Structure formats: C-alpha cells, structure tokens
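Chemist: okay, here's the prediction I keep looking at, along with the sequence it came from:
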Amino acid sequence: MELWTNFTDLLIQTIGFLTTEVGVSQGVAIILLTLVVRLLFSPISCSAMINSYKNKKTMAAIKPELDKLKSVYKDKPNEMAKQTMALYRKHDIKFISKTLVANVSSQAIFGFGMFQVLQKAIFSSKFAWISNIAKPDIALAMLVGALTYLSMLMMPDSAEQANALFLLIPAMVSVAVLVTAPSALSLYWATSSAFGALQSLVVNKYCEKQQSNLTQPQA
C-alpha cells in the first residue's frame, strides 16, 4: 500500500514539476506525462502488437488444418483440444506471452494510478475550451469515446471480432465514466487513446510491409 501511495505521489509531483518548472498548464502537463510514459513503454506494447499480428496471420494460414481437426474429432472434444494445442505449438502460436502480460500490467498500473490521481480533482486550470479541468466536459468525453473506438478498431486482431458492438463497448464505457468525471481524467484518457491508435497504425504498416517482403518472389 505504501509503495502504491509513493507511486501516485510521484505522478502528482511530476505534474507539479511540469507546471511550476517547465511552465505549462496542468492540462498540458497531464498530456506530456501521459505521452512520456506511453513512449517509455512503447517497445513492450509494440512487441505485443507485432505478436498479435503474427498470431492473426498464422491462425488464418492454419484455418484449413483447424477445420479438418474439428471434422475428425467432432465427437472427441478432449482429443480435439489436445490436437489443437499441438497445432498451436507447432506453429508457435502463443496467446499469452511474457510481453503481453508485461504490456497489460504496465498500462493497467499507470492507468489506474492516473485514474486515482486525477479523480482527486486537485487540478483546476483552464485548458482549450474547458474553463476548469476539475469539472466534467461532455464534448471532451465524446471525443474520448471516438478515440477509444478508433484505437480498438486499429488493433491488429480487430478484423476478427464478431461485430462492431464488441469494439463499441469500451468506447461507450469510457463516455459513461467520463461524463461525470473531471476533465483532467478525460485529457489523460484522450491522450492515451490517441497514442494507442497512432501506435497501432505504425505497427500495422510495419507488419504489412514485413509480410509483403516475405511474400515477394526473389529476383
């Protein structure tokens, strides 16, 4: 508990340092802190995204084999599960990896820390059209919802989702939370979602280029 308190105090002190020593507003300080932390953890998150992209492509490639297993072992669920796991191991498909765990853990810890800090409403400066970032702002909450949906849409495995509702759920939850939360929290959420969407775009382009290089015939 003391360790967590020290962590949240560090977040508050960092925002305070940016406002007093760097001379930016509290809103800009929140954005800068979010960007710096996301950049620091970007090697982990990018690695997790690349693994997800590879899993997606490999799953598409082995679909005929999976369909064959389902047909052969349709009355033997235990054997079906065993053969499926063996096929995954053969093609090095890992749905849970150390990188994925590290990515989820780091983002969850930072996100929950910022949530606690910004919910305290100790920040009250003006930002853009928002007169006081300690108060909710519906327009900003809606913007966060749009950015959250975009970020989810651009995730490497989003094409495999059953329908758009699955992607809309996080966006709707974010709006529901933020319409009554301090705008300071919305600024963090918007920045993190925008960073995630941009990062997904870069990783997708990189993976598509790598895939294209592998499939091109050698001269």
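Modeler: Thanks, I have it. From a predicted model like this one, the values you see are computed outputs, not experimental measurements.
Chemist: from here on, just use CA atoms for contacts and neighbour counts.
Modeler: Will do.
Chemist: from the contact counts, what lies against the top helix by length along the chain?
Modeler: When the chain is parsed with DSSP state H, its longest helix is helix 183-215. When contacts are defined as 3 or more Cα pairs under 8 Å, 6 or more residues apart in numbering; DSSP states H and E, helix 183-215 packs onto helix 26-40, helix 42-61, helix 98-119, helix 138-153.
Chemist: show me which residues of the first one are buried.
Modeler: Going back to what we said before, that points to helix 26-40. Buried residues in helix 26-40, counted by 16 or more other Cα atoms under 10 Å: 26, 27, 28, 29, 30, 31, 32, 33, 34, 35, 38.
Chemist: which one of those sits closest to residue 58?
Modeler: For those, the residue nearest residue 58 by Cα to Cα is residue 38; the value is 28.3 Å.
Chemist: show me what contacts the closest one?
Modeler: By Cα atoms under 8 Å, 6 or more residues apart in numbering, the residues touching residue 38 are 192, 195.
Chemist: now do 10 Å
Modeler: Contact analysis of residue 38 by Cα atoms under 10 Å, 6 or more residues apart in numbering lists 32, 44, 45, 106, 107, 110, 191, 192, 195, 196, 199.
Chemist: would you reformat the residues you listed as JSON lines and include distance to residue 182?
Modeler: JSON lines is the format used below for those (distance: Cα to Cα, whole Å):
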{"residue": "32", "distance to residue 182": "18"}
{"residue": "44", "distance to residue 182": "30"}
{"residue": "45", "distance to residue 182": "27"}
{"residue": "106", "distance to residue 182": "23"}
{"residue": "107", "distance to residue 182": "21"}
{"residue": "110", "distance to residue 182": "18"}
{"residue": "191", "distance to residue 182": "15"}
{"residue": "192", "distance to residue 182": "16"}
{"residue": "195", "distance to residue 182": "21"}
{"residue": "196", "distance to residue 182": "22"}
{"residue": "199", "distance to residue 182": "26"}
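Chemist: let's bring in a second one:
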Amino acid sequence: MELWNGFVTLINQVLGGLAHELGNSYGLAIIVMALVVRLGLLPLTLRTAEQGWHQRRKMEAIKPKLEELAKRHADDPTAHAAAMRTLYREHGIGAGMGSGLLTALVQAPLGLGVYSAIRQGLAGAGSFLWIPRLARPDILLALLVGALSYAAITLNPAMSTQLKTVLQLLPVLVSFIVVWHAAAGLGLYWAASSAVNVLQSALLRRRLRAYR
C-alpha cells in the first residue's frame, strides 16, 4: 500500500509540475500526461493489435479443419483437445499472446495510478476550455468521449465486421455514461486516451493494407 501511495503521489507531483509549466492549467496538464503515457505505449499496443488481427485471420483459415476435427472426435473430448492443440501449433496460432498480457500489465496499474492522482488533484482545479469546474461532470465532454470511442471502433480493422456491429454501441454508451458521471478532469484523461485509440486504429489500418 505504501508503494502504491508513493506511486500515486509521484504522478500527482508530475501533474502539478506540468500544470505549473503550462500556465497553471491543470486540464492541459492532464491532457499532456495522457498523451505521453498512451503515445509511449503506442508501439506495444499497436503490435499487439496487429498480432490479434493475424491470429483472427489464421483462425478463419483453419475453421473447416476445426469443424472436421469436431466431427472426427465427437465422442472423445480428450483426443479432440489434443488434435486442436496440434493444429494450432502447426499454424502458429497462440504465439504472441504474451504481448497482449504484457500490455495489460503495463497499462492497468499505470492508468489506475494516473486516475488516482487526478482525483486527488481535482479539489483545487478550476476551469478548462468550456468546462467551468474540472471537479464536476460535463456532458459535452462525455459526448466527445463517446464520439472518439465510436471512431476508434469504426476504424479498427482488427475487429471483425460482426463484432463491430455488436460492440460498436456498447463501449460508446459505457464511455458516455461513465464520463457523464465522473469528474471532468478524469473525462479529459479518457478523451485524450480515446484520441490515441483513434490514431492507433488508423495506423493499424494503414499497416494491414499490405496483407490484403
């Protein structure tokens, strides 16, 4: 707990220093912090997303073989599982999953630490752009976050068309509702992070054109 509190305190001090250097603008400091964190992780998250796209393509390619294995070993679940593992290994499916776990392990504590630091620093935060108080929710900011979430999903080529249809509205609604009920300072961090998600989707779309 002491280590975590020290981590949050350090981030809070960095935010305070950024705000001082940026004309005492805590809102601008939050945006800069979010962009530094997310852009720093962008190469890792972009590579993970590209690996996910390749895995999905491989799974689609072996779907007939998976169906054949299911019929052949319908009465022997153990043999079916072993045959599937062999098929996955032959086609390189499953490789690279560790990078996705690494990305999550890096992003989760860092994101929680930044969120905690922002919450601590919002008591003395004032206005930013159209937002009168960063410590209070702002519906326009919630709408902006929802729009950015929608754009990131729409541009993401690593997600199948079917999943896009099913999942497009859910993250948008969740993002809107959470930011609408959260302090605007936290919403600013979410908005900047969502903007990087849009950039990631656009870069991924460009990189994957070579494989089509």
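Modeler: Yep, it's here. The structure presented is a predicted model; accordingly, all values stated were derived computationally and were not measured.
Chemist: distance from the longest helix of the first structure to the middle of the chain?
Modeler: 9 Å (Cα atoms, centre = their mean, to the nearest Å).
Chemist: before we move on, back to that, pick the most buried one from the helices and strands packed on helix 183-215 of the first structure.
Modeler: helix 138-153 (a mean of 21; mean count of other Cα atoms under 10 Å).
Chemist: what's the angle between that helix and helix 183-215?
Modeler: 20 degrees (axes from the mean of the first three to the mean of the last three Cα atoms, to 10 degrees).
Chemist: give me the mean distance between helix 138-153 of the first structure and the second structure.
Modeler: Compared with the second structure after the fit, helix 138-153 of the first structure shows a mean deviation of 2.1 Å (mean Cα distance after the TM-score superposition for the first structure).
Chemist: three-state assignment of residue 126 of the second structure?
Modeler: Using DSSP: H, G, I helix; E, B strand; the rest coil, the secondary structure recorded for residue 126 of the second structure is coil.
Chemist: center of the first structure - which residue?
Modeler: residue 196 (5.5 Å; Cα atoms, centre = their mean).
Chemist: and it, what does it touch?
Modeler: Residue 196 of the first structure makes contact with 38, 42, 45-46, 147-148, 150-152, 154-155, 190, 202 under the criterion Cα under 10 Å, 6+ apart.
Chemist: could I get these as JSON lines with distance to residue 176 of the first structure?
Modeler: Output for the contacts of residue 196 of the first structure, formatted as JSON lines (distance: Cα to Cα, whole Å):
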{"residue": "38", "distance to residue 176 of the first structure": "24"}
{"residue": "42", "distance to residue 176 of the first structure": "28"}
{"residue": "45", "distance to residue 176 of the first structure": "26"}
{"residue": "46", "distance to residue 176 of the first structure": "29"}
{"residue": "147", "distance to residue 176 of the first structure": "14"}
{"residue": "148", "distance to residue 176 of the first structure": "13"}
{"residue": "150", "distance to residue 176 of the first structure": "17"}
{"residue": "151", "distance to residue 176 of the first structure": "17"}
{"residue": "152", "distance to residue 176 of the first structure": "17"}
{"residue": "154", "distance to residue 176 of the first structure": "22"}
{"residue": "155", "distance to residue 176 of the first structure": "22"}
{"residue": "190", "distance to residue 176 of the first structure": "14"}
{"residue": "202", "distance to residue 176 of the first structure": "29"}
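Chemist: what's the closest of those residues to residue 208 of the first structure?
Modeler: Set against residue 208 of the first structure, the nearest of these by Cα to Cα is residue 202 (10.0 Å).
Chemist: for the aligned partner of the closest one in the second structure, what are its contacts?
Modeler: Aligned by TM-score structural alignment, residue 202 of the first structure pairs with residue 203 of the second structure. Contact analysis of residue 203 of the second structure by Cα under 10 Å, 6+ apart lists 46, 155, 156, 157, 197.
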